[in-house]
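# just the structure for this:
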Amino acid sequence: MGDRHRLDEVLAQLRAGQDAALKRLLDFLRIPSISTDPAHRGDVRAGAEWLRDQLAGLGFAAQVHDTPGHPMVLARSAPGDARPLLFYGHYDVQPVDPLSLWSSPPFEPSVEDTPGGRVIRCRGASDDKGQLMTFVEAFRAWKAVHGELPSDLILLFEGEEESGSPSLRPFLTANAGALRASLAMICDTGMYADGRPAITTQLRGLVGEEVVIRGADRDLHSGSFGGLAANPVMVLAQALAALKDGAGRVTLPGFYDGVEDLPAELARDWDALGFDAGEFLGRVGLSLPAGEAGRSPLEMLWNRPTAEINGITGGYAGEGFKTVLPAEARAKVSFRLTGRQDPARIRAAFRDHVRAFVPVDCSVEFHEHGGSPASVMDTSDPAFAAAKRALGEEWGREAAFIGAGGSIPIAGDFREILGMDSMLIGFGRDDDRIHSPNEKYDLESFVKGARSWARILAALR
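Model prediction:
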């Protein structure tokens, strides 16, 4: 454990430097680093260079590394005898469309008073520049007190996360020796609830598939051909409907291979969170949980695999009515994976399932849309308990070990390529409107986020 007196000094330094820290964040937010838009390629590089300069000014050995896409920022502190830690975040941001729905210009950050407290309003405030800067400000305060940075830190800040991270895996592979640490820290997550910090310890994987079924060489009149000719939309609907049984279980052979039941201790912890499925669904105009029978709501969200139809197209869907047998039908389907499910086997099982429904005079083709396995962290590592205590000390409430229904592939990449687990700790909130107009980040999250990382650093060194 770190020296408690020095930690108090670091926390005091953070308190004294809050205004300057906020100004730095606002400067960073003004850079429109939209990675998906080629028109902003120079802005993405400007974001990387801004970070490099900030880190170099603190004493890190910091460089901007070119990739076939957008740059990576890689920085290191001096070697020592502490446990090596890798800190990951991303500095690119989502596009701002539709611009008309923003209450203020998306790259002119402001601090606003709202009924829920003061917030920083800007694209990237929560996802992920504000979160990333909680790392940097904790390091800054540490150096101001100790005269030097914490040793054995590696910082990796990416510029392509919002565009699918095409350069990330090659970069990790090519630089594995320089990046390998004992544990990764990822800030691109959120709180369990307002005022309740969390450590995400498991992430579902993902398989994405697009299926196209084609029949006749053109749309057919349903009066002339109906009942005789194959209807691709009907074929597709039958295949998709058969993906689940009446109890909500996925019917693909071998689908549940590698899926593990929730450990009893974690089940008790999740039950103690008091999750209200009705209230959660009520936010989006629903009320009754669907899904796999006999499973708790949090189990279904965090610890059970899913099969979902994300979109279907085919035939005539315009105004009025048109009686046709469509020549083509398409669907996009995704599977969330848990435990040790194999994305390649799930993909193959889905394709075999669909093919079994396709008649001989229809054709089918598939298009892959990514695949990654689930990640479950080893919480027996003492670092998890130490970080949990540190978060509780800062927020005044015990931190929760939670799962995430979505996928964060970087955690799987760190395990597969660098051989290390990740600790996912972020301070975003459900109402931050990430990826939407009027994105915000609570000022409390920024301030207490930096203090939280200072506590975690002290606990792990």
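# all contacts plus neighbour counts: C-alpha atoms, from now on.
OK.
# Gly42: how many residues sit nearby?
Using other CA atoms under 10 Å, Gly42 has 16 neighbouring residues.
# host element of it?
Assigned by DSSP states H and E, Gly42 falls within helix 41-58.
# buried sites along that helix?
For helix 41-58, the neighbour count (16 or more other CA atoms under 10 Å) marks 41-52, 54-56, 58 as buried.
# could you do stretch 300-320 as well?
Residues 300-307, 312, 314-315 are the ones in stretch 300-320 that count as buried (16+ other CA under 10 Å).
# what do you get for stretch 219-239?
219-220, 222, 230-233, 235-237, 239.
# list the contacts of it.
213-216, 314-315, 323-331, 353-354, 357-359, 361-362 (CA atoms under 8 Å, 6 or more residues apart in numbering).
# do stretch 381-400 as well
192, 195-199, 269, 379, 423, 448, 451-452, 455-456, 459-460.
# if we go to 6 Å?
The contact list for stretch 381-400 (CA atoms under 6 Å, 6 or more residues apart in numbering) reads 197-198, 452, 455-456.
# second input sequence below; structure requested for side-by-side comparison:
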Amino acid sequence: MNVPTIHADLERHFDNDLEDIRRFLRQPSISYTGEGIRETAWAVADLIASLGGEAEIVETPGHPIVYGELWQGAPQTLLIYGMYDVMPTDEDGWIAEPFGAEIHDLPGLGPSVICRGAVNTKGPLAAFFTAMRGIQRVEGRLPVNLLFAVEGEEEMGSRSFPAFAERYADKLRRADGVLFPFFEQDEAGMPSLVLGTKGMLYVELICTGGEWGGPTERGIHGSYNAWVRNPAWRLTRALASLVDDGENILVEGFLDDVRPLPEREAALLDEQIDAGLFDAGVFRDAYAVRRLKEPDDRRAWHRLFSQPQLNIDGLFAGYIGPETKTVLPHQATAKVDVRMVPDMDPDRVLAGLRAHLDRGGYDDIEIKVYNKYPWSKLNLDEPVVQAMIRTYRALHGRLQLWPINPGSAPYYVFERLLGLPYVTGGLGHGSRQHSSNEYCTVAGILDFERSMVTFLDEYTRGQTPQGDEHA
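This next block holds a predicted model:
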């Protein structure tokens, strides 16, 4: 491909591309409520058709998955994985309408699109299509065949995706690799590339009044706490038993299956830290965190990539409205997520949580499972990974290689079920996903488009890996 010419073409058409991306972002698609889901699925199908591909809306027990094909007579085929669903927008502090895709000048970042889904991940999904249009304008056709699998339940734990992948396995296995387009530059402009993802276990711990005490059917007047025990106290004591004061996990056997970082990845991480490529201060500043659990930055980075977590996402019981209302609730609930590293097994982790509560005398506390899927790891030498590394080097010069994504995604479906290598990547910056004022920078969208063109060029040229100097 004539990459410089395509890059120049994208710059000339950027104003139109930006408006197309903003239009896509304005369409709500909240998976937990279903708002706008079906309309957005059809919008994704239209994007595939706009490239000359064929798309179908695949029904599932949950939200539909958009499957598509675009055959170019090319020797290589990429599966484009994506998600069109987003989180709710109920957080306080939005400075713009959450689905307005308004452009605001953010301090230190410049003009930025504020919208739910701007970074996670409708923004990069739409920008991938505008980048492909740029290639078609200059070259006439893409250098690879594309398959598409874009789901509407990723924020709910990809509940329908594994069954879809099994059903469409023969079609999906025609791909040579998988690309998940994403804005991967941090606030300082450093791009990163992850070599896998942690697994996910998301549960509710529910404490209800019963034989142990507490009202069993409804909340009662708070004054009766003199007589009646409170499920909220019981639940908070149970939660406190899971970790120590430093939030180190105390569940028996929880860490037994944790595999240390591979020597090659641990050494590479240390090399990058020594070279100044990893700066925990960027995270602290961007997320308004004054202190990390681990004060030593080197140990903090190793902990992030090698250790599991047990996190309370939400805790609620009784009256949480304005002013006062004295009540003794009959039920208290905590939403908890566990992020698992190799070689942890989700079923063993769940059984360990159950056994821990039972041993502590909390056998009445219910565990309700919402999401449960395993970790995934990727080989550094896979062609799709090497192509993204060369892309970052060509356009930025440096990059961070992360041994694993601290977050979670259903990549085990590609690795274990389909046997396909995958990569997440792209230039561009956005942040505040799952929070108010989610954004992506306007300049970063153009950088992302350019990086997608460069990536396809690097991937189709298929250079051979050159040793271990990847950072």
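# in helices, which of the contacts of stretch 381-400 of structure 1 appear?
Of the contacts of stretch 381-400 of structure 1, the ones assigned to helices by DSSP state H are 452, 455-456.
# picking that back up, after the helix holding Gly42 of structure 1 comes which helix or strand?
Following helix 41-58 of structure 1 in sequence, per DSSP H and E, is strand 61-65.
# part of a helix, is Gly430 of structure 2?
No - Gly430 of structure 2 is assigned strand when assessed by DSSP: H, G, I helix; E, B strand; the rest coil, not a helix.
# find the residue closest to it in space, skipping its chain neighbours.
Leaving aside its chain neighbours, Gly430 of structure 2 sits nearest to Cys440 (3.8 Å; criterion: CA to CA, 6 or more residues apart in numbering).
# that neighbour: helix or strand, and which one exactly?
Here Cys440 of structure 2 is assigned to strand 439-441, by DSSP H and E.
# packing partners of that strand?
If contacts are counted by 3 or more CA pairs under 6 Å, 6 or more residues apart in numbering; DSSP states H and E, strand 439-441 of structure 2 sits against strand 110-114, strand 430-431.
# what does that strand rub up against?
112-115, 118-119, 429-431.
# what's the ChimeraX line that selects buried ones from those residues?
In ChimeraX syntax, the buried subset of the contacts of strand 439-441 of structure 2 is picked out as below (16+ other CA under 10 Å):
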select :112,113,114,115,118,119,429,430,431
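# related to what we said a few turns ago, filter the buried residues of stretch 300-320 of structure 1 down to just the ones in strands.
Here DSSP state E is the test, and the buried residues of stretch 300-320 of structure 1 give 306-307, 312, 314 as lying in strands.
# quick one on the thing from earlier: so which of the ones in helices among the contacts of stretch 381-400 of structure 1 is the closest to Met185 of structure 1?
Of all those, Met185 of structure 1 sits closest to Ile456, with 10.5 Å by CA to CA.
# one step back: export the ones in strands among the buried residues of stretch 300-320 of structure 1 to CSV and tack on distance to Pro105 of structure 1?
Output for these, formatted as CSV (distance: CA to CA, whole Å):
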residue, distance to Pro105 of structure 1
Thr306, 39
Ala307, 39
Ile312, 35
Gly314, 39
